[in-house]
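A.B. asks: Show me how the following folds:
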Amino acid sequence: MPGAPSPVISVIMPVYNAAPGLTAALDGLWAQRSAPDAPLPPFEVIVVDDGSTDAGPAMLEAAAAREARLRVLHRPHQGIARALNAGLAVARGVYLARMDADDTLHPERLARQAAHLNSAPALHLSATRVRFGGDALKARGFAHFVNWQNGLCAPEAIARQRFRDTPVCHPSVMFRREAVERWGGYADGDFPEDWELWLRWLDAGARMEKLPLYLLSWNDSPARATRADARYRATACNELRALWLARALARANPFHPHVWVLGAGRMARRRLAPLWRRGIRPAAYIDIDPRKIGNRVNNAPVLPRAALPKPGRCRILNALTAHGAAEEAARWLQSAGYGPDDWLLA
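C.D. replies: Below you'll find the model as predicted:
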């Protein structure tokens, strides 16, 4: 539109057969407003239609005819990573925000995240806490994951726990264009595209922080990629974790290639199996289950906690997966004198 201000924020929303949620998602974007202490900058919305076969493309064209801030890209179906990169390629904003068609955003989200980045020049990405939009009883695992993620706000916590799982909610983020220019956009492969991006950027030194505000409802639909896309299956996540964890350990573990592993259970062994294929070696597994102590796993002994070397004399991977187990072990490590440089969550 002639005379319209250039957008400061570009909201990128890839869609594939997402017609049921489009109207509500777009209405939420047009309802964005300034916060009392944070003006809303000019913004545009780029919806990338990834070859939809439902009513979505026609709905988007009709919406674009009514709203000049909406730009629609129609592409053949090639997957979310390529759709996102197509949106990045045409975005005009200096801040790039994500949104999904099945989520609901707070009316001050864009204003508050832009203010967050404005106030912290060294920050590359702003995320927010999210509300779980689903049945917390039927989806206990996902609800637990959302609660865990919401607890990671400080840059140090996000960086430290990035190998456990994706530390920020993808549709809640806003990041600087500079980050894409320095470290690249989304990779297309057999892995979750968002977690791969965060791991790659954090490995390169990106700084990410989460506002302690609930500015998005992360709705748990059956079609959500984390449920329906094979790239989010456990084996794909384990391979991705191993790639970046091995690189970090090779660079920063003074006892490389050896690590001590908290947790000798089946799930921990499965999660870490790809790590051993990348040259990392378990010195021993530490467990509290007397039935496991004395056994051998991957040619390494299973030992009690008392056998763990003193602080400063080993690098530990906390690989416990049962709800609350990793947190209990973290408290035990702290009480026993192990500091942040002694161990990582994996």
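A.B. asks: drop to CA atoms for contacts and neighbour counts, all remaining ones
C.D. replies: OK.
A.B. asks: for the top helix by length along the chain, packing partners?
C.D. replies: Of all the elements of type helix in the chain, the one with the most residues (DSSP state H) is helix 234-252. With contacts taken as 3 or more Cα pairs under 8 Å, 6 or more residues apart in numbering; DSSP states H and E, helix 234-252 sits against helix 193-203, helix 266-277.
A.B. asks: Looking at those helices, which is nearest to residue 252?
C.D. replies: helix 193-203 (11.6 Å; Cα to Cα).
A.B. asks: Quick check: buried residues in that closest one?
C.D. replies: The neighbour-count check on helix 193-203 (16 or more other Cα atoms under 10 Å) flags 193-202 as buried.
A.B. asks: Please provide the structure for the following sequence as well, for comparison with the first:
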Amino acid sequence: MFFSVVIPTYNRRPILAKCLRALEQQTLAPAGPVTGYEVVLVDDGSTDGTVAWLQANAADFPHLRLFECDHGGAAIARNVGVQQAKGDTIVFIDSDLVILDSFLQHHAERLQTYRQTHGNDRAFTYGRVVNTCNFDRPTAEPFKLTDYSQAFFATGNVAIAKHWLMAAGLFDPQFTQYGWEDLELGVRLKNLGLSLLKCPEAVGYHWHPPFSVEDLPELIDKEIQRARMGLVFYQKHPTFDVRLMIQLTWFHRLLWGLLSGGGTLNERSLAPVLRWLIRSGRPQLSEELSRIFLNWYHVRAVYAAYQEALTKPG
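C.D. replies: The predicted model follows:
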């Protein structure tokens, strides 16, 4: 199999450099299942000089093929990447993911084993994602309980035969804001009968900056975007499972409403506690505490979007 590693990116040049350099260090078995690989990077309208930097350093990335599109979101950028890919097998990772040198080999071996034992390729691999805020040494982070994911199809670390993506119809370009485009595609892949294969040996280290109270306005905006896109997800697949995923239930409304005191515990009232926890060396606890009111913002926004959709004519 020939791998095309598809990566959308938007204004992530510092960590993207680490991501791409790790991809150039892949070790493949001489007689193994992978005949070769390419890196298909789609710049989604970055304004931080990403494209100019890549062009100036092209010699450092011999596997890289660069494409550009107007800023339209990850769904559209990934579709461009898949359509331009030369490989028969697509690997999706994000541009803030740093991988080990055996990453592609592990994905390939797991896929090959399944195909040999089942006589078909109706499955995809899902590797392990470890969250870290260690920019200098992201791969030093241990796996934590909070890194566990129950997602069926998440594009942070997944490998799948290209023809199944084409059969499912690729990512829906309606997902122009943050969230859900990969899980929605996962529903369509599940309907095609595909299975998820866990591949914990294929580890990716997902870097993000350390939590800061100053980031909260952006995080709140992301929750509101995610709520709006969650409704798009539900409109396409109006099932109870999707309602649970996007938190469009009275249980979630009651839970986060009670925990946040109806919104009285928020980014303003909790700011002193959040800052104290960060100064005390507990930024992760501070971030988890903020999830209470972030979830309340999300639930309110998803219900607002739902009510707006109900009142629209037609």
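A.B. asks: Provide the TM-score value for the superposition.
C.D. replies: The TM-score (TM-score structural alignment, normalised by the length of the second structure) is 0.62; 229 aligned residues with a Cα RMSD of 3.5 Å.
A.B. asks: rewinding a little: closest to residue 234 of the first structure among the buried residues of helix 193-203 of the first structure?
C.D. replies: residue 195 (13.0 Å).
A.B. asks: That closest one against residue 166, yeah?
C.D. replies: Yes: using Cα atoms under 8 Å, residue 195 of the first structure is in contact with residue 166, at 5.1 Å.
A.B. asks: before we move on, back to that, for my notes, please list the helices and strands packed on helix 234-252 of the first structure in TSV and give distance to residue 47 of the first structure for each entry.
C.D. replies: Shown next, in TSV, are these (distance: least, Cα to Cα, whole Å):
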stretch	distance to residue 47 of the first structure
helix 193-203	18
helix 266-277	36
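A.B. asks: Of the ones you listed, which is nearest residue 103 of the first structure?
C.D. replies: helix 193-203 (16.3 Å).
A.B. asks: Could you say which helix or strand holds residue 97 of the first structure?
C.D. replies: strand 95-98 (DSSP states H and E).
A.B. asks: That strand against the second structure, how far on average?
C.D. replies: For strand 95-98 of the first structure, the mean deviation from the second structure after alignment is 0.8 Å (mean Cα distance after the TM-score superposition for the first structure).
A.B. asks: quick check: that strand aligns to which part of the second structure?
C.D. replies: On the second structure, the counterpart of strand 95-98 of the first structure by TM-score structural alignment is residues 89-92.
A.B. asks: about what we covered before: the longest helix of the first structure vs helix 193-203, what angle?
C.D. replies: 0 degrees (axes from the mean of the first three to the mean of the last three Cα atoms, to 10 degrees).
A.B. asks: Go through helix 234-252 of the first structure and flag the buried ones.
C.D. replies: 235, 237-246, 249-250.
A.B. asks: okay, these in JSON lines with distance to residue 9 of the first structure next?
C.D. replies: Listed next are the buried residues of helix 234-252 of the first structure as JSON lines, based on distance: Cα to Cα, whole Å:
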{"residue": "235", "distance to residue 9 of the first structure": "36"}
{"residue": "237", "distance to residue 9 of the first structure": "31"}
{"residue": "238", "distance to residue 9 of the first structure": "34"}
{"residue": "239", "distance to residue 9 of the first structure": "34"}
{"residue": "240", "distance to residue 9 of the first structure": "30"}
{"residue": "241", "distance to residue 9 of the first structure": "31"}
{"residue": "242", "distance to residue 9 of the first structure": "34"}
{"residue": "243", "distance to residue 9 of the first structure": "33"}
{"residue": "244", "distance to residue 9 of the first structure": "30"}
{"residue": "245", "distance to residue 9 of the first structure": "33"}
{"residue": "246", "distance to residue 9 of the first structure": "36"}
{"residue": "249", "distance to residue 9 of the first structure": "36"}
{"residue": "250", "distance to residue 9 of the first structure": "38"}
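A.B. asks: that older thread, can you list the neighbours in contact with the strand holding residue 97 of the first structure?
C.D. replies: 8-13, 88, 114, 170-177 (Cα atoms under 8 Å, 6 or more residues apart in numbering).
A.B. asks: do stretch 219-239 of the second structure as well
C.D. replies: 174-181, 184, 242-243, 246, 294-295, 297-299, 301-302, 305-306.
A.B. asks: The residues you listed, buried ones only, as a PyMOL selection?
C.D. replies: Restricted to buried positions by 16+ other Cα under 10 Å, the PyMOL selection for those reads:
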select buried, resi 175+176+177+178+179+180+181+184+242+243+246+294+295+297+298+299+301+302+305+306
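A.B. asks: mind checking which of the helices and strands packed on helix 234-252 of the first structure is nearest residue 296 of the first structure?
C.D. replies: Across these, closest to residue 296 of the first structure is helix 266-277 (Cα to Cα), at 11.8 Å.
A.B. asks: Output the contacting helices and strands for the closest one.
C.D. replies: helix 234-252.
A.B. asks: ok now the following helix or strand past the helix it packs on, how far from the chain's centre?
C.D. replies: Under the assignment DSSP H and E, the closest C-terminal helix or strand after helix 234-252 of the first structure is strand 258-262. Here strand 258-262 of the first structure is found 25 Å from its chain centre; the criterion is Cα atoms, centre = their mean, to the nearest Å.
A.B. asks: next one: stretch 211-220 of the first structure
C.D. replies: 13 Å.
A.B. asks: Secondary structure element holding residue 159 of the second structure?
C.D. replies: Using DSSP H and E, residue 159 of the second structure falls in strand 157-161.
A.B. asks: Identify the residue of the second structure aligned to residue 44 of the first structure.
C.D. replies: Under TM-score structural alignment, residue 44 of the first structure pairs with residue 38 in the second structure.
A.B. asks: which element is that match on?
C.D. replies: strand 36-43.
A.B. asks: Where in the first structure does the helix or strand just after that strand fall?
C.D. replies: Next helix or strand after strand 36-43 of the second structure toward the C-terminus (DSSP H and E): helix 50-56. The alignment of helix 50-56 of the second structure onto the first structure (TM-score structural alignment) spans residues 56-62.
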